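Asks: Structural data only, the sequence is not supplied:
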């Protein structure tokens, strides 16, 4: 069972519970997460992914807070590129935090504990102010035009994109477009319409991108 709920300043809070060992596929979405496992007590960061990967989970519950594209690195204190395609213990980024561990262990709602800790960090070190402009403009403009609009050189834009998102602008474009396509597919939109609405040349182009980024065809990816 998987469920999300909104939280101000974050992409969402989420919870995943399984009664038996299970496997799933995690695919790129431009986001980063802090995840807490009640079964093992592990507390770790999921960095921005560039490809899909299969993950296994034993019986138990995972609680997570998800940061929108470009937001997480301000909380973690390291450039997003250093976390790309990695799962890193939170203690390696924040240092040991017995108080946080104790609060999570005793909490009725571990997501609320994680969200409070993340929000406090965001107040101390907010994201790069260019994050929103880069993420929203990437699908609709060239790298050169985007850099000019932000008063940056193309090299500066690339460097700031790596630090905030873990990707350069071109890869960020691919990932965010793919994420929009997957959300539409889950909503039941026909694949040909998805290709048109998200800017792929045609359905074949959509299919190639999904295979490259997820590792499986779109129909298999959204299969219950």
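Replies: In hand now; what should we look at? Being a predicted model, the structure only gives us computed values, none of them experimental.
Asks: Only C-alpha atoms from now on, for both contacts and neighbour counts.
Replies: Fine.
Asks: contacting residues around the spatially most central residue of the chain?
Replies: In the chain, the centroid-proximal residue (C-alpha atoms, centre = their mean) is residue 31; its distance is 1.6 Å. Each residue near residue 31 by C-alpha atoms under 8 Å, 6 or more residues apart in numbering is listed here: 47, 48, 66, 67, 68, 69, 70, 72, 165.
Asks: and the residues you listed, which two are the farthest apart?
Replies: Pairwise distances among those were taken by C-alpha to C-alpha; the largest, 13.6 Å, belongs to 66 and 165.
Asks: More neighbours: which of the two?
Replies: residue 165 (31 against 25; other C-alpha atoms under 10 Å).
Asks: All the helices of the protein, in order from the start?
Replies: Ranges of helices within the chain are 72-76, 91-94, 98-106, 110-124, 131-137, 143-150, 154-165, 169-186, 191-198, 203-214, 218-221, based on DSSP state H.
Asks: most tightly surrounded among the ones you listed?
Replies: helix 72-76 (a mean of 24; mean count of other C-alpha atoms under 10 Å).
Asks: Check which helices and strands that one is in contact with.
Replies: Counting contacts by 3 or more C-alpha pairs under 8 Å, 6 or more residues apart in numbering; DSSP states H and E, helix 72-76 packs against helix 110-124, helix 154-165.
Asks: one more structure, for comparison:
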């Protein structure tokens, strides 16, 4: 019973993660903060739905439909659909209309619903048809290349491409890494040292804001509700 989640990495520079899940006997989950946006498909009671979910700047509770199946593509930082700017999607989602089990409507065209194993081909078509873009400056900075722009210009490009500041992205990613380490059994004091937190209260505030759980709760299997997708970044 709960929320079964499976995910995999991708070789596409536009994709951060591909995931799928199924719900059983759970009414809500803790949606942890995420710097990336998702394209999500789900089936519930014979009805197919599609939506774009923007970055989540903080953890929040989210309802989970009973006995539903989900499939999603989490896009890499810097990837965006120009007709749906990421900076306008932070903390919210946009439903895509006219979805069936076979197709849905996206920017004036009919698209076949992708699957867990062919997400890359679907995204390649998005790129070819100009629906998906990626800011090369943001991508280069995330890969560690020194920027050739002023800090002000870079910050503006970063917010436009990701919806978040570089500082916010770093805080979210660090909190997610901390949560994964603690769930894997790493002691909190080691996590503080590894990830550069100042002290225990600093880690506690970060986990509470971005994960919605304390270190103690993360270290136990008996949590009040499941967490959304966590993976090593």
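Replies: Structure's in. What do you need? Keep in mind the model is a prediction, meaning the values are calculated, not measured.
Asks: quick one: buried residues of the strand ranked longest in structure 2?
Replies: Secondary structure of structure 2 read by DSSP state E shows that its longest strand is strand 15-24. Residues 15, 16, 17, 18, 19, 20, 21, 22, 23 are the ones in strand 15-24 of structure 2 that count as buried (16 or more other C-alpha atoms under 10 Å).
Asks: Now which residue in structure 1 aligns to the second one?
Replies: In structure 1, the residue paired with residue 16 of structure 2 is residue 11, using TM-score structural alignment.
Asks: go on, residue 59 of structure 2?
Replies: Using TM-score structural alignment, residue 59 of structure 2 sits opposite residue 52 in structure 1.
Asks: now its match: how far from residue 201 of structure 1?
Replies: Distance of residue 52 of structure 1 to residue 201 of structure 1, given as C-alpha to C-alpha, to the nearest Å: 22 Å.
Asks: Tell me which of the two has more neighbours.
Replies: residue 52 (19 against 10).
Asks: Please look at the more buried one and residue 217 and confirm they touch.
Replies: No: when contacts are counted by C-alpha atoms under 8 Å, residue 52 of structure 1 is not listed as touching residue 217 (11.5 Å).
Asks: Contacts only, for the match of residue 16 of structure 2.
Replies: Counting by C-alpha under 8 Å, 6+ apart, residue 11 of structure 1 has contacts 65, 66, 67, 68.
Asks: So what's the residue count around the last one?
Replies: Residues lying near residue 68 of structure 1 (other C-alpha under 10 Å) number 20.
Asks: and what of the first one?
Replies: Other residues within reach of residue 65 of structure 1 by the criterion other C-alpha under 10 Å amount to 28.
Asks: corresponding residue for it in structure 2?
Replies: So residue 65 of structure 1 corresponds to residue 73, using TM-score structural alignment.
Asks: before we move on, the earlier item: would you mind telling me which of the helices of structure 1 is nearest residue 27 of structure 1?
Replies: Of the helices of structure 1, nearest to residue 27 of structure 1 by C-alpha to C-alpha is helix 203-214, at 5.5 Å.
Asks: Mean distance between that closest one and structure 2 after superposition?
Replies: On superposition with structure 2, the average gap between helix 203-214 of structure 1 and its aligned counterparts reaches 1.6 Å (mean C-alpha distance after the TM-score superposition for structure 1).
Asks: OK, contacts around the match of residue 59 of structure 2?
Replies: By C-alpha under 8 Å, 6+ apart, the contact list for residue 52 of structure 1 reads 25, 26, 27, 28, 213, 214, 215.
Asks: So the third one is in contact with residue 47, correct?
Replies: I take that to be residue 27 of structure 1. No: counting by C-alpha under 8 Å, residue 27 of structure 1 stays clear of residue 47, with 11.6 Å between them.
Asks: So for stretch 70-85 of structure 2, first residue to last residue, what's the gap.
Replies: Taking C-alpha to C-alpha, the first and last residues of stretch 70-85 of structure 2 lie 24 Å apart.
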